[in-house]
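Asks: Attaching a predicted model along with its sequence, questions to come.
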Amino acid sequence: MKNPLLVVLSLLFLGLPVYSQTTTPAAPAKPAVALPPQKAYVAAQKFSPDGKVNPGFAAAHEKFVAQAKEGKARLVFLGDSITAGWARQEAIWNEAFGKYDPVNFGIGGDRTQHVLWRIENGELEVIKPKAVVLMIGTNNSGSDSAEDIAKGVTAIVDTIKAKQPQSRILLLAVFPRGEKPTGKLGAANEKLKQVNQTLAKLDDGKTVHYLDIGGKFPVVDGALSAEAMPDFLHLSASGYQIWADAIGGKLAELMK
């Protein structure tokens, strides 16, 4: 019969290497942040992946609210990065719109729900614009249906009308995008065409004036020209000149 003491000592000895190799367990990974679900026609702020309000969005909104409170602008541009890009085209902007005391309320990456939230939260307070130029929806094309995107734009139009009954709205068709008419971006364009067909019906000839200038951007061999849209989405200086020229006459009419 084995000595019980020897058995115990043997077990302890054999167990030593096991315990000596044990390491402190790694800290558990932070759980993924579940971002609040958003719908194209329900006002919402823009969030970063960490679940917090996007700081760039918040800063721009605060700046726009301050500009609105000055009450000086007679023309407001609302939109996403394509609208925000006017800030890089000061000469064209001033030449085309400077006489109207314009403000540019465009934020990169914005979707319809973000613009809706912005105008519900101060960007159309105090200010009394004669006209509002609206072009929004392309950033929704990858995740929302044509019906929901159109509902989002319609909600924006209705909110502008409610907050600024004296303003005339120049509602622009969502610009075309993508180098080729096929593939994912081709599908996006087809969706945006459906959106634009719905938006055209909002034109009442009085308060809302719909204008589709997409056909003004040059097309080469069936694809958008990189001259006007270098990345087939955002505009170059020549693209902004096309935009300015295309709406100039109608805008002059609305600003009377």
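Replies: Sure, I can see it.
Asks: okay, CA-based contacts and neighbour counts for the rest of this
Replies: Fine.
Asks: Buried residues, stretch 137-148. List them.
Replies: Gly137, Thr138, Asn139, Asn140, Ser141, Asp144, Ser145, Ala146, Asp148 (16 or more other CA atoms under 10 Å).
Asks: Dump the residues you listed to CSV, plus distance to Leu6.
Replies: Putting the buried residues of stretch 137-148 into CSV (distance: CA to CA, whole Å) gives the following:
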residue, distance to Leu6
Gly137, 79
Thr138, 78
Asn139, 75
Asn140, 74
Ser141, 75
Asp144, 73
Ser145, 76
Ala146, 80
Asp148, 78
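Asks: At which residues are the helices of the stretch 1-150 of the chain located?
Replies: Under the criterion DSSP state H, counting those that start in this stretch, helices of the stretch 1-150 of the chain are mapped to 4-20, 55-70, 81-84, 90-97, 112-120, 146-163.
Asks: For the longest one, which outside residues touch it?
Replies: If I follow you right, that is helix 146-163. 39-42, 112-113, 115-116, 119-120, 124-125, 136-137, 140-141, 167, 169, 191-192, 194-196, 198-199, 202, 207 (CA atoms under 8 Å, 6 or more residues apart in numbering).
Asks: re earlier: can you tell me which of the helices of the stretch 1-150 of the chain is packed in deepest?
Replies: Among these, helix 112-120 has the highest mean neighbour count (mean count of other CA atoms under 10 Å), at a mean of 24.
Asks: Comparison target below:
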Amino acid sequence: MAPGATAGPLALAPAALALLLVAIAAVAVAEEPKPSAAAPPSAPNTAVLPAPLEWDRFDRRCRALAQRAATERPRVLFLGDSITERWSTVGQAVWRARFEPLGAANFGVVGDRTQSLLWRFDHGGYARMAPEVVVLLIGTNNVKNGRNSPSETAEGVAEVVRTLRLEMPTSRVLLLSVLPCGESSGAPHRRAAAEVNRRLAAVADSPCVDLLDCTALFVDAEGRIPDRWMADKLHPTEEGYRRLADALEPAVRRLACFGPRRE
């Protein structure tokens, strides 16, 4: 600057001007809105993904059922978990009296979930049986201990029904509600099962799929499950199976055109 000259308000030394520009740039960058973090991808619904149960008994049972599927042609096919399989043990006398005469086959598997039942369709050769009616009871083991949410479980049941309709297009499907369980109406498993059942009405939206709500068969007026119907509050006793058969048999006979039962 020349001697005697007066500095104006913006007359800055080059070094000072550079520092000022850096500071302004830093403030501008700090004030720029940061891009929002991408939402983490939602976990897949395991209830709709075919997967076997990782235990030996499941493998042995599935192998035995695949062998039966290669030769048997039942008119009525029962699919489901331990509640279905136990028709062959606890409910055996009721089964022999009520469903054997209808040409029924029990393909229940202890521990079965929607995903393992889907896996069984992929590996069991069930389509060749082509029954007139499929009785389906599945979902309890999905919601048990929070393995799947009620909405995930209902989607899993819907996927099973969709697969049934593709694999067995001439079969009618009798979809049973998830049975009540737990000591009280407020038990977590009971509430989860009730929520699944609320969503099943949307699954039975086809003329070939009928929904049978079995909840009232096992719950008394106080909302409790009596021991005489379900001693462990999960699996029916012999009397419980008899109550279930009273509701099931007329529906199966109607769907398969057997006519009413003769006493």
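Replies: Good, I have the coordinates. Because the structure is a prediction, the values reported are computed rather than measured.
Asks: among the helices of the stretch 1-150 of structure 1, which is nearest Gly249 of structure 1?
Replies: Gly249 of structure 1 lies closest, by CA to CA, to one member of these: helix 90-97, at 10.4 Å.
Asks: And the helices of the stretch 1-150 of structure 1: which comes nearest Ala223 of structure 1?
Replies: Closest to Ala223 of structure 1 of those, according to CA to CA: helix 81-84, at 19.1 Å.
Asks: Next, the mean deviation of the closest one compared to structure 2.
Replies: Compared with structure 2 after fitting, helix 81-84 of structure 1 has a mean deviation of 0.6 Å; criterion: mean CA distance after the TM-score superposition for structure 1.
Asks: what does that helix contact?
Replies: With contacts defined as CA under 8 Å, 6+ apart, helix 81-84 of structure 1 is touched by Phe77, Asn104, Phe105, Gly106, Ile107, Gly108, Gly109, Asp110, Met135, His234, Leu235.
Asks: Which residue in structure 2 aligns with the fifth one?
Replies: With the correspondence set by TM-score structural alignment, Ile107 of structure 1 lines up against Val109 in structure 2.
Asks: Tell me the spacing between the nearest residue to Glu238 of structure 2 once chain neighbours are set aside and Pro236 of structure 2.
Replies: Using CA to CA, 6 or more residues apart in numbering and skipping residues adjacent in sequence, the residue nearest Glu238 of structure 2 is Gly91, 5.2 Å away. For Gly91 of structure 2, the distance to Pro236 of structure 2 equals 8 Å [CA to CA, to the nearest Å].
Asks: Quick check on those two: which one has the bigger neighbour count.
Replies: Pro236 (25 against 22; other CA atoms under 10 Å).
Asks: quick one, what contacts the more buried one?
Replies: Applying CA under 8 Å, 6+ apart, the residues contacting Pro236 of structure 2 are Ile83, Trp229, Met230.
Asks: Try it again at 7 Å.
Replies: Pro236 of structure 2 sits next to Trp229, Met230 when contact means CA atoms under 7 Å, 6 or more residues apart in numbering.
Asks: Wasn't it part of a strand?
Replies: No - Pro236 of structure 2 is assigned coil when assessed by DSSP: H, G, I helix; E, B strand; the rest coil, not a strand.
Asks: Put together CSV for the contacts of helix 81-84 of structure 1, with distance to Val174 of structure 1 on each row.
Replies: Below are these laid out as CSV (distance: CA to CA, whole Å):
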residue, distance to Val174 of structure 1
Phe77, 14
Asn104, 17
Phe105, 17
Gly106, 14
Ile107, 16
Gly108, 15
Gly109, 14
Asp110, 13
Met135, 6
His234, 12
Leu235, 13
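Asks: Keep only those of those that are in strands.
Replies: Phe77, Asn104, Phe105, Gly106, Met135 (DSSP state E).
Asks: what's the closest of these to Ile213 of structure 1?
Replies: Met135 (11.0 Å).
Asks: follow-up on the earlier one: columns distance to Ile247 of structure 1 on top of the helices of the stretch 1-150 of structure 1, output as TSV?
Replies: Listed next are the helices of the stretch 1-150 of structure 1 as TSV, based on distance: least, CA to CA, whole Å:
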stretch	distance to Ile247 of structure 1
helix 4-20	77
helix 55-70	23
helix 81-84	14
helix 90-97	9
helix 112-120	21
helix 146-163	18
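Asks: where along the stretch 101-250 of structure 2 do the strands fall?
Replies: Taking DSSP state E, counting those that start in this stretch to define them, one finds strands in the stretch 101-250 of structure 2 at 104-108, 133-137, 172-176, 209-212.
Asks: helices or strands up against the first one?
Replies: So that's strand 104-108 of structure 2. strand 76-80, helix 82-85 (3 or more CA pairs under 7 Å, 6 or more residues apart in numbering; DSSP states H and E).
Asks: repeat that for 6 Å
Replies: strand 76-80 (3 or more CA pairs under 6 Å, 6 or more residues apart in numbering; DSSP states H and E).
Asks: what comes into contact with the strand it packs on?
Replies: Residues outside strand 76-80 of structure 2 that contact it (CA atoms under 6 Å, 6 or more residues apart in numbering) are 104-108, 131-138.
Asks: need the strands of the stretch 101-250 of structure 2 in JSON lines with mean neighbour count and distance to Ser184 of structure 2, can you?
Replies: Shown next, in JSON lines, are the strands of the stretch 101-250 of structure 2 (neighbours: other CA atoms under 10 Å; distance: least, CA to CA, whole Å):
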{"stretch": "strand 104-108", "mean neighbour count": "22", "distance to Ser184 of structure 2": "27"}
{"stretch": "strand 133-137", "mean neighbour count": "25", "distance to Ser184 of structure 2": "22"}
{"stretch": "strand 172-176", "mean neighbour count": "24", "distance to Ser184 of structure 2": "21"}
{"stretch": "strand 209-212", "mean neighbour count": "19", "distance to Ser184 of structure 2": "22"}
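Asks: Isn't Gln115 of structure 2 up against Leu53?
Replies: No - applying CA atoms under 6 Å as the test, Gln115 of structure 2 and Leu53 come out as separate, 8.8 Å apart.
Asks: between the contacts of helix 81-84 of structure 1, which is closest to Thr182 of structure 1?
Replies: Distances from Thr182 of structure 1 to these, taken by CA to CA, are shortest for His234, at 19.0 Å.
Asks: Val18 of structure 1 -> structure 2?
Replies: Checking with TM-score structural alignment, Val18 of structure 1 has no match.
Asks: now the strands of the stretch 101-250 of structure 2 as a markdown table including distance to Pro14 of structure 2?
Replies: Compiled in a markdown table, the strands of the stretch 101-250 of structure 2 are given as follows (distance: least, CA to CA, whole Å):
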| stretch | distance to Pro14 of structure 2 |
| --- | --- |
| strand 104-108 | 86 |
| strand 133-137 | 83 |
| strand 172-176 | 83 |
| strand 209-212 | 83 |
